[in-house]
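S.K.: sharing a model that was predicted from the sequence below.
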Amino acid sequence: MAIFDPVERESTPSIIAGKLRTAIGRGQIPAGSQLGETELAKELGVSRGPLREAMQRLTQEGLLISIRNRGLFVITMTEEEVRDMYVARTAVERAASELILQKNAQDVAGQLLRIVKSMKKAADKGDVDAMSEADMEYHSTLVAAAESPRLSRMHNTLLTETRMCLTALERRYPNPHARVEEHQAIADALAAGDQDLVGRLLITHMEDALERLTGGGHAAAATA
């Protein structure tokens, strides 16, 4: 009697969900948009079965909302939801950093510092898109390095919501090098093995981003 099932590659619904998640995060499918099954299935070259399963996953993650008799829509984040998202991100990233500090902090810090260099190059050029990509890579690398599947699953959804905020956030950083310095400081503290400092810097980093997003009082500024 076999003990294990055969190892399978990533399922089609999982791949579709990833594509939709990325498109939502990048604003290619804007907040508040309705998702049409027929159009999406045709564009993705898939049948409706795996597409529906993928959209159900995103509904469970909270990125899509089902409105009775109308269909599925991309969420529009309110100011309160943006605040809650940053609370969750802070908790996940602090937990990840604590795990990293127990094993391979120097290696992870080196990876993060290489990403910081990419951020600095993008900041020097004023390349907003490259800055955003490097920013997302930095935080996803941090959490992935903790090697906790549950933290990574939670963080993937939170980063998609963060991407929905980034366009608005970019406009609120008059000096893009300030973002570089914040990420540099976190990586340096990780390299030094200073758990308390890493935690404080992550909290400050998240609070700063949140303040820039919501300080103007525009509740839905994060839907960009």
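M.R.: Arrived safely, thanks for sending.
S.K.: C-alpha from now on. contacts and neighbour counts both.
M.R.: Will do.
S.K.: in this structure, which residue is most central in space?
M.R.: L159 (1.1 Å; Cα atoms, centre = their mean).
S.K.: what helix or strand is that one located in?
M.R.: Using DSSP states H and E, L159 sits within helix 149-170.
S.K.: so for that helix, what gets flagged as buried?
M.R.: For helix 149-170, a neighbour-count test (16 or more other Cα atoms under 10 Å) marks 151-152, 155-170 as buried.
S.K.: and stretch 81-100, by the same measure?
M.R.: In stretch 81-100, counting by 16+ other Cα under 10 Å, buried: 82-83, 85-86, 89-90, 92-100.
S.K.: picking up where we left off before, I'd like the next helix or strand past the helix holding L159.
M.R.: Beyond helix 149-170 toward the C-terminal end (DSSP H and E), the next one is helix 177-191.
S.K.: other SSEs contacting that following helix?
M.R.: Applying 3 or more Cα pairs under 8 Å, 6 or more residues apart in numbering; DSSP states H and E, one finds that helix 177-191 contacts helix 105-125, helix 195-214.
S.K.: take the one below as the second:
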Amino acid sequence: MRGWSPLGRGRVKLKKLQPVTRQSTETIVIENLRSFILSGEVPPGGRLTEAAMSEQLGVSRATLRLALHRLAGEGLLTQIPYTGWEVAQLSSRDVWEIWTLRGALEGLASRLVVMRDAPEVFATLEEAYAELESACARGNMRAITAADFALHQSIIQGADNARLSAQYRVVEQQVRLFIMTSNVHVATGPEDIIAQHVPLMEAFRRRDAAAAADAAWIHDETEGHRLMDWLIRTGVATPDQPKA
């Protein structure tokens, strides 16, 4: 047994190790700011000051501005000429456009997930839903919103349609802003957030493609209307969406 190794002879292939990637300072700042905005700690319309952010993040104003412009392109920030930046404030039309597009994409993805009938995809959805339940049980809103979006993102990924995924990425950050605003300001509590997803998960468990597509659309439509009603009721926005 001389020279025996439990790993065997020759070169060992470390399949489970992932390559280490270096992120640029700009990328780190973008991710940091995006996470901060989507945490709900700054209300819609809240002002962000370049000088304060630059000092707190420990980066130059030039690097910070690149990150701010990137987030503005994602629809998370608005630049106010000669004034500064503020967290995007959704209008009722914004919400209508987001939920109708989101509903179409997530409805199609839900149908494709069931049609694929891949056990590993359903297992991933169950894990994502369990994480949402766990976050709701803890009552941590940041974790709830992250788990909420992760569940919907799992549906898109589970459809295994590259072009659908690419279209979803175009509005992905605005969907996250939609979910955060709805969960923080509209939902009546964690139980409400869980209840919103029950019909969709039940359709997946029955492997009913048509019901899953309908449940996804109805979920996005219902929450879209609730969010629009809240915006109008609180005076944040006026009813400017097209008549459905």
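M.R.: Happy to help now that I have it. Remember, predicted model here, so these are calculated numbers, not experimental data.
S.K.: and the TM-score between these chains?
M.R.: Put the two chains on top of each other and the TM-score (TM-score structural alignment, normalised by the length of structure 1) is 0.77; 211 aligned residues with a Cα RMSD of 2.9 Å.
S.K.: matching residues in structure 1 for stretch 68-88 of structure 2?
M.R.: Alignment of stretch 68-88 of structure 2 against structure 1: residues 55-75, by TM-score structural alignment.
S.K.: now do that stretch: distance to the chain's middle.
M.R.: Its chain's C-alpha centre and that of stretch 55-75 of structure 1 lie 18 Å apart, by Cα atoms, centre = their mean, to the nearest Å.
S.K.: only the buried residues of it, if you could.
M.R.: Quick answer for stretch 55-75 of structure 1 (16+ other Cα under 10 Å): 55-59, 63-65, 72-75.
S.K.: just checking, which of these belong to helices?
M.R.: 55-59 (DSSP state H).
S.K.: isn't V186 of structure 2 up against M228?
M.R.: No - counting by Cα atoms under 8 Å, V186 of structure 2 stays clear of M228, with 9.7 Å between them.
S.K.: residues in contact with E202 of structure 2?
M.R.: With contact taken as Cα atoms under 8 Å, 6 or more residues apart in numbering, E202 of structure 2 is in contact with no other residue.
S.K.: same thing but at 10 Å, please
M.R.: E202 of structure 2 makes contact with 208, 211-212, 215, according to Cα atoms under 10 Å, 6 or more residues apart in numbering.
S.K.: then H197 of structure 2?
M.R.: By Cα under 10 Å, 6+ apart, the neighbours of H197 of structure 2 are 129, 132, 148, 151-152, 215-216, 219.
S.K.: how near is the aligned partner of it in structure 1 to L58 of structure 1?
M.R.: Structural alignment (TM-score structural alignment) places H197 of structure 2 against H183 in structure 1. In this view, H183 of structure 1 and L58 of structure 1 are 29 Å apart by Cα to Cα, to the nearest Å.
S.K.: can you give me the distance of whatever residue of structure 1 lines up with H185 of structure 2 to L213 of structure 1?
M.R.: Using TM-score structural alignment, the equivalent of H185 of structure 2 in structure 1 is A168. Distance, A168 of structure 1 to L213 of structure 1, using Cα to Cα: 7 Å.
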